[in-house]
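Student: Quick one, what's the 3D model for this:
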Amino acid sequence: MEEATIFCARYLDDVESKLNRPVRLQEGPLSTGKSKKLSASKLYQAYRFILDNMESIHPYREHSHWDNRQVQVEGHKNFVDWFRSHINMLKRQNVHLDEEVINLAFGPLPDVTCYPAFGVNGYKFKTKAVEATRTTQNSGVVTVGDESKLFYGVIDEILAIQVPKMKSTVLFKCTWYDYREGLGWKKDDYNLISINTSRNSYIDEPFIYPSQVRQVYYSKDPKNQNWSVVCHWKPRDTYEVPEEGQHTKEEIEDEEINYVQSIDPCIPSKGITIDDGNIEWVRKDMGIGTFVSQKDLKGAKSFIGKNKKKSQIIQHAA
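Tutor: Prediction:
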C-alpha cells in the first residue's frame, strides 16, 4: 500500500508533497549567537588564518630578505607581527594603501560571537558540545588539503570574527585528527576509512572557513575503542553536474547504473509504463511480477482521478 501511495504522489507532480517539497535550509547562523572574549592565542590564530586567505595580502608575503625556508617556517609564525609593523611603516611614509589592507593591519577585536549551529552548502553544522545531549551528529567535517589529502575533524566552536570597518568573518574552530596513514587513519578491505579519534594534528591551526568543508559523521568501531569509521553523505537537492567532456562515456554509464540502483523501487522503472489513459499495474522487472487485486486497482484509479480533478480546480482558481 505504501508503494502505491508513493507512486501516486510522484504521478501527481503538480501537487506538493513530502517527496517533491524543496529543502529550505537557511544559509548562515541558524540561531542567536552569544558574545564572548577570545583568548589572545586563539585570536592570534584566527587573525593569522584570515590573513593567509586574503588575496589582497599575498603581495606582502614576498619578503625580499627571506629565503624559501624562512618564508615557510618563520613567515608562518611571525608574519602577523611583521605585517602590522610593515603597514604602519608604509603609512608613516605616506604610501598609498588599499583600505582593506589598512583595516586588516589593525587586527580583529577580542569580542567574538559564538553560534551553536550554522548552515552552508546544504549542510547544517553544529558544535560538538551541542551533540552531547543528542543522538544525531552534525559536527563532523572533512576538507581537502595539499596533494588532495583529506583532513577529518570535528567542530568545537563557530565564531564570527570582527575586524573594524569590515564585515564579520565566520570561522569553524575544529579539532583535526591525525592525517598520517596507519597512525591517524586506515582503510580496510572494503575501502572504508577509519579515523583514530585519540590522535590530533594541526593544533595551532584549528580554523577554517565554513565553505571549505563538507559534513561527515563517525560510526564507532566496536572492536577498536579509539577508532571510528567515516561516513560521507550529500545533502538533499544537491547534485554534482560535470562539465562537458569531463567524464568518459564509461564513467557516465557507471554513474547512471549507481544512480538507478539507489532509486527507491517504488519509482516507475522499466516494465511500468505511464500514460494518461493506460497505466500498467504489473511490474514485469520483478521476475514473476507483483499482482494487484481488483479492489486495490479500483481504489488506486479512484485516488488518481480525484486528485487530478482537485489539481485542475486549484490551477483554474489560480
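
Student: Please count neighbours and contacts with C-alpha atoms only from this point.
Tutor: Fine.

Student: Which positions within the host helix or strand of Lys91 qualify as buried?
Tutor: Taking DSSP states H and E as the definition, Lys91 sits inside helix 74-92. Using 16 or more other C-alpha atoms under 10 Å as the test for burial, helix 74-92 gives 75, 79-80, 83-84, 87.

Student: do stretch 226-240 as well
Tutor: Within stretch 226-240, the residues scored as buried using 16+ other C-alpha under 10 Å are 227-230.

Student: Would you mind measuring from Ile87 to Thr136?
Tutor: Distance, Ile87 to Thr136, using C-alpha to C-alpha, to the nearest Å: 47 Å.

Student: do Phe125 as well
Tutor: Noted for Phe125: a distance of 11 Å to Thr136, by C-alpha to C-alpha.

Student: For those two, indicate the residue with more neighbours.
Tutor: Neighbours were counted for Phe125 and for Thr136 using other C-alpha atoms under 10 Å; Phe125 has more, 25 against 10.

Student: quick one: contacts for that one?
Tutor: The contact partners of Phe125, taken as C-alpha atoms under 8 Å, 6 or more residues apart in numbering, are 117-119, 138-139, 215.

Student: Now do Tyr259 against Tyr239, distance only.
Tutor: Tyr259 is 12 Å from Tyr239, by C-alpha to C-alpha.

Student: Val213 too?
Tutor: 16 Å.

Student: circling back to that earlier point, immediately after the helix holding Lys91, which helix or strand?
Tutor: helix 99-106.

Student: helices or strands up against that next one?
Tutor: helix 74-92 (3 or more C-alpha pairs under 8 Å, 6 or more residues apart in numbering; DSSP states H and E).

Student: Now show me the structure for the sequence below, then we'll compare the two:
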Amino acid sequence: MYLVERYMKILKGYNKNPHRPEASIVERYIAVEAVEFCLDYMSKAKLVGIPKSRHEDRYEGKGTKGQKVKFILRKELLQAHLYILNNTEAVLVYISENQDFLKKNNPRMNEKSLVNEHNKTFLKWFKEKVFSDDSFSNTLKCLTNEPKYNVFTYTGYDINNFSFYTKSQDDNSTMQNSGVTLQAQSMHFSSRNDKNLVVTSTSYYGVIEDIWEISYGAFKVLVFKCKWVDINIGVRTDEMRFTMVDLSKVGHKDEPFIMANQATQVFYVKDPIDERWSVVLQDRSVHNFDDSTAQFWESLSFSTRMPTNNKEIEQDDVHATRNDHDEGI
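Tutor: Coordinates of the predicted model:
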C-alpha cells in the first residue's frame, strides 16, 4: 500500500496542466518511459561509424595463416629457450644469482667472458637449482625442461593489436606486415678485443622469418625468429631525423628470437633517392585489408620532427588563371 501511495505521489508530480490533469500525467508518463527505454536500448547497441578492426583486443594472440607442425633442431630450439628464460620475469632473479655466482668464483674473468660463461652454463645451473627445492612453482619447473622439438609454426599471427606476417607471406601479399622493432637493453663490446661491457637502450629493426609456438607442456610461448639489421652499419638518422635502415646489412645472427608480446610493428618505405635505404614508419595506416574492406588510419613515422611549410596557400582562382589570351569566361 505504501508503494502505491508513493507512486501516486510521483504521478501527481507529472501534472503540469491543472486544466487537463489526466492528459498531462499520461503525456509525461509516456515521455519518461520512452526516454528510459531509449537509454536502455542505446547502452547495449553498437556505435555507428568506422567498423571495429578485427585486430583490436587481440593481445593474447591468434594464429591466422599457414599453421603447420615443424621439427626444430636442438641447437636452434635451445637458442629460443634461453631467450625465453632471459625474458621471463620469474626467472630474472635466478639469472642475477647465477651471474653473481660466476663473478665470485671467477674474480679475474672479464665481463665478456662472464657473459659467455653465463650463456653456456645457465640452463644446467637453473635446472639443478629448481629441482633441489620443492617450493618452486610449476611454471619454473616446466621452464627447466627443454621445450618440445615439434612446434606449431605460422605465416600469419595477430597479437598486440597488430597483424604480423612472415617475410615469405609478405612476398605473396598486397600488404607489408613482416616489419618489426624491439626496444631493448643490450650489452655491447666496442670491438672483438674489447673486454669492457657497455649496457645501452637500443632500438632493433628487422623482418620476421618464422613464427613459432613453443610448447612447455603446461603452457606455450610464442616467439618470432627475425632477421635483424646490423645497428652498427645498417641504421642511421638522416638530415630530417628520420630513421633509415639498410635491410641488406644483416647482423645479430646469434640472437634472432624475440617473444611475440614484445614486438611492435613497423613498415619500411624505400628511399626514392637511394633504394638501398628504407624509411622506418610506425603505426600501420591500413590495419585490415581484404577483397571487400579497407580501413585507414593516419600513419606516424619515427621522425621526431617534420618540416614546416610557411608559404601561404595559393587560391584556386589565381592558380588556374591563364594569361595567354583575352577570352572571357
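
Student: How close are the two chains, by TM-score?
Tutor: Overlay of the two chains. TM-score (TM-score structural alignment, normalised by the length of the first structure): 0.62; 227 aligned residues with a C-alpha RMSD of 3.3 Å.

Student: Pipe the buried residues of helix 74-92 of the first structure into JSON lines and attach distance to Lys42 of the first structure per row.
Tutor: Listed next are the buried residues of helix 74-92 of the first structure as JSON lines, based on distance: C-alpha to C-alpha, whole Å:
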{"residue": "Gly75", "distance to Lys42 of the first structure": "18"}
{"residue": "Phe79", "distance to Lys42 of the first structure": "16"}
{"residue": "Val80", "distance to Lys42 of the first structure": "13"}
{"residue": "Phe83", "distance to Lys42 of the first structure": "18"}
{"residue": "Arg84", "distance to Lys42 of the first structure": "18"}
{"residue": "Ile87", "distance to Lys42 of the first structure": "23"}
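
Student: And the residues you listed, which is closest to Phe151 of the first structure?
Tutor: Proximity of the buried residues of helix 74-92 of the first structure to Phe151 of the first structure, judged by C-alpha to C-alpha, is greatest for Gly75, which lies at 23.3 Å.

Student: Shouldn't Val69 of the second structure be within a helix?
Tutor: No. Under DSSP: H, G, I helix; E, B strand; the rest coil, Val69 of the second structure sits outside any helix and is assigned strand.

Student: got the residue ranges for the helices in the first structure?
Tutor: 2-11, 40-52, 68-72, 74-92, 99-106, 249-262, 294-317 (DSSP state H).

Student: now the fourth one, how far from the centre of its chain.
Tutor: It stands for helix 74-92 of the first structure. Helix 74-92 of the first structure has its C-alpha centroid displaced from the chain centroid by 34 Å (C-alpha atoms, centre = their mean, to the nearest Å).

Student: Now do that helix: which elements does it pack against?
Tutor: helix 40-52, helix 99-106.

Student: got the contact list for the helix or strand that contains Ile10 of the second structure?
Tutor: If you go by DSSP H and E, Ile10 of the second structure is part of helix 2-13. Helix 2-13 of the second structure has contacts (C-alpha under 8 Å, 6+ apart) with 25, 29.

Student: And Lys42 of the first structure? What does it align with in the second structure?
Tutor: Per TM-score structural alignment, the equivalent position to Lys42 of the first structure in the second structure is Glu76.

Student: if we can go back for a sec, next one: the helix holding Ile10 of the second structure to chain centre, how far?
Tutor: For helix 2-13 of the second structure, the distance to the chain centre is 58 Å (C-alpha atoms, centre = their mean).

Student: which of the residues in it are buried?
Tutor: Leu11.

Student: Packing partners of the helix or strand that it is followed by?
Tutor: Where DSSP H and E defines the elements, the next helix or strand beyond helix 2-13 of the second structure is helix 21-44. If contacts are counted by 3+ C-alpha pairs under 8 Å, 6+ apart, helix 21-44 of the second structure sits against helix 2-13.

Student: State the number of residues packed around the residue nearest to His55 of the second structure when sequence neighbours are not counted.
Tutor: Once flanking residues are discounted, His55 of the second structure sits nearest to Asn161: 5.1 Å by C-alpha to C-alpha, 6 or more residues apart in numbering. Asn161 of the second structure: 18 surrounding residues under other C-alpha under 10 Å.

Student: quick one, what contacts the spatially most central residue of the first structure?
Tutor: A centroid search over the first structure (C-alpha atoms, centre = their mean) returns Arg214, at 3.2 Å, as the residue closest to the centre. Listed by C-alpha under 8 Å, 6+ apart, the contact partners of Arg214 of the first structure are 123, 141-143.

Student: Now, those that are in strands?
Tutor: Among the contacts of Arg214 of the first structure, the residues falling in strands (DSSP state E) are 123, 141-143.

Student: top of those residues by neighbour count?
Tutor: Going by other C-alpha under 10 Å, Val141 tops these with 24 neighbours.

Student: Alignment lookup: that residue to the second structure.
Tutor: Match for Val141 of the first structure (TM-score structural alignment): Val180.
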